[in-house]
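Asker: Okay, sequence plus prediction incoming.
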Amino acid sequence: MESFEKARLEAFFQRVTQRFPAPQPTSSLIITHLLPERPAFLQAMAHLTHIAAVLPKPRSIHETAAAQTRQHFTVDTLTRAQFADPATALTYLEDTAAGKNLLLLDVGGYFAGTIEPLCAQFSGNIRGVIEDTENGLQRYLDLDKLPCPLYSVARSPLKEPEDHLVGHSIVFSTEALIRSRGDILSSLDACVIGYGKLGTSIARMLHAKNVQVTIYDDDPVKRVQARAHGFHVPTTRAEAIRGCGLIICATGNLALRYEDFAVLPNGAYIASVTSSEDELELTALDHLYRRTETGPHLTRYATTGHYFYVLAGGNAVNFLHGASVGTYIHLVQAEILAATALLTSDDHAPGLHELTPDARRIIAEIWLDYFNR
């Protein structure tokens, strides 16, 4: 990031935090993709809360950003396991922020499985959770009852530009890896599993590159939408992936299971928009398929008479190339800052909350002042 870009971003965040101040002392645990622009966001969060620890998502850590972050904040290792067990999760919170008012910033529902015992047993007070992703939001909504306030930015109109451009970045990185083997996108029929905002963007981008696209989604409403948009929509997942040379998984919720891999044609490529444990049941193949690294971020799975390729180890393929969505990411970060200020300023009832349309308009106007140039 150039110095003038950094200065402009810092000024943008300063104006957002001035517009949405946080008067009450509160600590925060922040799960985040630690990408090049993220230190500026963390500094803005530090104006609103005391950052008890930063927990970078393990497959999206930019080393320079990590080094900058360590200069100012505690940076701990993040795993699913540490927040899957209530006792382990509670111990971590007590070691990190005992007795504090605490906000949890989440990306992917890491705290969802243990949020109920954490709210009940933590020595401090969990003021609420802010969740960035649709995948994570679904994990919280699957709970019988939310024990604390949950602010979601996943379905915000301010996130729509990011979702659109993430779809572009997924296709860009997928194409780059496929070309590294001498193949091209337009020679492959593609199946996109999951027709949410990311899946829709991916499908449209593939279509623009002259790729024949099939859509599968467990939700029949999504399949109707895909059909109306001109895509082929089979009845079953197996029918959808059969014969497709490229499968892009965009569900966040186990797109390909053990039995699905056998249906793939020889030489098919598999890409994902999130972590491998969320999208792909690859561990079930350990005793059946041999794994061979055939190039950077290309793994060949082979058994007698059958083989396919997994891109980026089954993890979000766009992070191989920075996952950049330009300055639109700052709209989402600003909404997170505003939600942080609201959670620290007022008591909220347990349940799902979103920013008001007026608050989102304020953020959009500030963003246009700084980045619409």
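Answerer: That came through fine. Computed from a predicted structure; not experimentally measured. Numbers count the residues shown, from 1 in each chain.
Asker: drop to CA atoms for contacts and neighbour counts, all remaining ones
Answerer: Fine.
Asker: Can you name the residues in contact with stretch 163-179?
Answerer: Contacting residues not belonging to stretch 163-179 are listed as 184-185, 197-202, 205-206, 269, 271, 273, 297-298, 311, 316-318, 320-321, 323-325 [C-alpha atoms under 8 Å, 6 or more residues apart in numbering].
Asker: Just these: which are in helices?
Answerer: Judged by DSSP state H, the contacts of stretch 163-179 include 197, 198, 199, 200, 201, 202, 205, 206 as members of helices.
Asker: Nearest residue to the third one in space, please, no chain neighbours.
Answerer: Leaving out its chain neighbours, the residue that sits closest to residue 199 by C-alpha to C-alpha, 6 or more residues apart in numbering is residue 250, at 5.6 Å.
Asker: Using JSON lines, lay out the ones in helices among the contacts of stretch 163-179 together with distance to residue 342 and neighbour count.
Answerer: Listed next are the ones in helices among the contacts of stretch 163-179 as JSON lines, based on distance: C-alpha to C-alpha, whole Å; neighbours: other C-alpha atoms under 10 Å:
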{"residue": "197", "distance to residue 342": "27", "neighbour count": "18"}
{"residue": "198", "distance to residue 342": "28", "neighbour count": "24"}
{"residue": "199", "distance to residue 342": "32", "neighbour count": "27"}
{"residue": "200", "distance to residue 342": "32", "neighbour count": "23"}
{"residue": "201", "distance to residue 342": "32", "neighbour count": "21"}
{"residue": "202", "distance to residue 342": "34", "neighbour count": "28"}
{"residue": "205", "distance to residue 342": "37", "neighbour count": "20"}
{"residue": "206", "distance to residue 342": "40", "neighbour count": "24"}
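Asker: ok, these vs residue 258, which is closest?
Answerer: Using C-alpha to C-alpha, residue 199 is the member of the ones in helices among the contacts of stretch 163-179 that sits closest to residue 258, with 21.8 Å.
Asker: Put this next to the first one:
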Amino acid sequence: MEKTLSGEFRPKVFFDRLSKQLQIPAGANTIVVTHLLQDAQVYLRTLDKVSHILSVIPKPKSIDTTVLSTARTHFTINQSDRETLQTSNIVRDLLRSAAGRVVLFDIGGYFAPLVNDLVDSFPGKLVGVIEDTENGHQKYDRAQPLKVPVFSVARSPLKDNEDFLVGQSVLFSADAILREVGKLIQYLDCSVFGYGKIGGSIADHLSRRGAKVSVFDKDPIRRMAASNRLCKIPDREQIIKQSDVIFCATGGQVLKIHDFRALKPGCVVFSVTSSDDEMDITYLNAEYLAEDVTQHVTKFSSFSNHFYLVNKGNAVNFIHKAALGDFIHIVRGEMIYALKVLLEQPPDPGIHELTQKQRSELAELWLKTFASEPAHYSDLAVGGI
């Protein structure tokens, strides 16, 4: 009997339809780095349906404890941070234990420093890597020449929707944090380092709120695009010295100790990714007195200046769960599609993307599931995590 498809079931149905449509070859193993939040449950269930998940590695700053507890009953969970993963034998042991081919699902280039050595150590076993983020894409690019194919969805047009919403969620969290310390964002001089898809979204949402927005990007073409959207384009030093609020969205350690020394007194610093990717905070505690002002805001004071660092330099939007709606599912769907390509027709080593035709297939499926009203589905037996 056909039933109306409610919003609650749509993600499950999307991935159920996707797995049936793709017909991914059996026998593959996966190691999965992921944000372990509520919306990851159906994604992990689907990945375990089309492959065997050897281990789930949650990103340390984005773990929902309830989801973690549930996931432990279904998967081997390895709570290792990036440094531990890269300096231990965890990944090697997993590859050694795998019966069959292995694909690595990555967020942020966790495996980038290891991947070529892993190919040499386990010839024929590691099929490839699938990377989610621009930050990770850049890390694999720096690891060239690669010895295995890496599929990246970071620059996919299907991810534009998610990145736009990430910018929105960053601003939501930043606004809430600033209000906790008595500041209103629309009255502050706000600057954005990095005018990629997420940085551009932050700047756009700041402008909509009436804030005075400045942008710096090392790419002059991006700076010109920001100017076209009515952002001010001062030089880097001016942004450091004059901004009340700074958003770091580069993935390239844009702030170092000499930048912190030069910040306008009272500046509030936000990041959209991990602190070790976005800024070098190694020497802060040696030069500054750190004082927790609120649960998520730390004041750093020295004789020359003081500033506020939010969420210890980690992604601010994860303070408030970073909900991205249904658009996150198409990005994960693209990663699962890349798994099919790697297993059926692996390309040469290097960085690759899905074709326009393959992305269009995914978009049609997403629209059929999430944008059709009323939507119907005859089989809701798609299970939990």
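Answerer: Thanks, I have it. This structure is a prediction, so every number in the text was calculated from the model and none was measured.
Asker: where does the TM-score land?
Answerer: Superposed pair, TM-score by TM-score structural alignment, normalised by the length of the first structure: 0.95. Supporting alignment: 368 aligned residues with a C-alpha RMSD of 1.6 Å.
Asker: picking that back up, specify which member of the ones in helices among the contacts of stretch 163-179 of the first structure is nearest to residue 338 of the first structure.
Answerer: The closest of those, once distances to residue 338 of the first structure are taken by C-alpha to C-alpha, is residue 197, at 23.2 Å.
Asker: Using the three-state scheme, assign the closest residue to the closest one other than its chain neighbours.
Answerer: In this structure, residue 197 of the first structure finds its nearest non-sequential neighbour in residue 163, 6.2 Å apart by C-alpha to C-alpha, 6+ apart. What DSSP: H, G, I helix; E, B strand; the rest coil gives for residue 163 of the first structure is helix.
Asker: if I look at the spatially most central residue of the first structure, how far off is residue 15 of the first structure?
Answerer: A centroid search over the first structure (C-alpha atoms, centre = their mean) returns residue 133, at 5.3 Å, as the residue closest to the centre. Using C-alpha to C-alpha, to the nearest Å, we find residue 133 of the first structure at a distance of 25 Å from residue 15 of the first structure.
Asker: what's the nearest residue to residue 240 of the first structure if we skip its chain neighbours?
Answerer: residue 234 (5.5 Å).
Asker: I'd assumed the one you found was in a helix, is it?
Answerer: No: with three-state DSSP as the criterion, residue 234 of the first structure is assigned coil and is not in a helix.
Asker: Test my guess that it contacts residue 216.
Answerer: Yes: between residue 234 of the first structure and residue 216 there is a contact under C-alpha atoms under 8 Å: 6.8 Å.
Asker: can you list residues touching both of the two?
Answerer: With C-alpha under 8 Å, 6+ apart as the test, residue 234 of the first structure and residue 216 both reach residue 240.
Asker: what about residue 301 of the first structure, neighbour count?
Answerer: The burial count assigned to residue 301 of the first structure is 20, neighbours taken as other C-alpha atoms under 10 Å.
Asker: Neighbours of residue 305 of the first structure, how many?
Answerer: For residue 305 of the first structure, the neighbour count with other C-alpha under 10 Å is 6.
Asker: Which residue numbers in the first structure does the top strand by length along the second structure align to?
Answerer: Criterion DSSP state E: the longest strand present in the second structure is strand 52-63. Aligning strand 52-63 of the second structure against the first structure (TM-score structural alignment) gives residues 50-61.
Asker: what does that stretch rub up against?
Answerer: Defining contact as C-alpha under 8 Å, 6+ apart, one finds that stretch 50-61 of the first structure is touched by 25-35, 45, 73-79, 96-97, 315, 319.
Asker: Quick check on those: which are buried?
Answerer: 26-35, 45, 73, 75, 78, 96-97, 315, 319 (16 or more other C-alpha atoms under 10 Å).
Asker: Go through stretch 13-31 of the second structure and flag the buried ones.
Answerer: Buried residues in stretch 13-31 of the second structure (16+ other C-alpha under 10 Å): 13, 14, 15, 16, 18, 19, 24, 28, 29, 30, 31.
Asker: In TSV, list these along with secondary structure and distance to residue 153 of the second structure.
Answerer: Listed next are the buried residues of stretch 13-31 of the second structure as TSV, based on DSSP: H, G, I helix; E, B strand; the rest coil; distance: C-alpha to C-alpha, whole Å:
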residue	secondary structure	distance to residue 153 of the second structure
13	helix	22
14	helix	18
15	helix	17
16	helix	21
18	helix	17
19	helix	18
24	coil	19
28	coil	20
29	strand	20
30	strand	17
31	strand	17
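Asker: what about the aligned residue in the second structure for the residue nearest to residue 199 of the first structure, distance to residue 185 of the second structure?
Answerer: Under the alignment defined by TM-score structural alignment, residue 250 of the first structure corresponds to residue 249 in the second structure. Noted for residue 249 of the second structure: a distance of 18 Å to residue 185 of the second structure, by C-alpha to C-alpha.
Asker: ok, the two, which is more surrounded?
Answerer: A count of neighbours by other C-alpha under 10 Å puts residue 249 above the other of residue 249 of the second structure and residue 185, at 28 against 22.
Asker: doesn't residue 192 make contact with the more buried one?
Answerer: Yes: the pair residue 249 of the second structure and residue 192 qualifies as a contact (C-alpha under 8 Å) at a distance of 7.1 Å.
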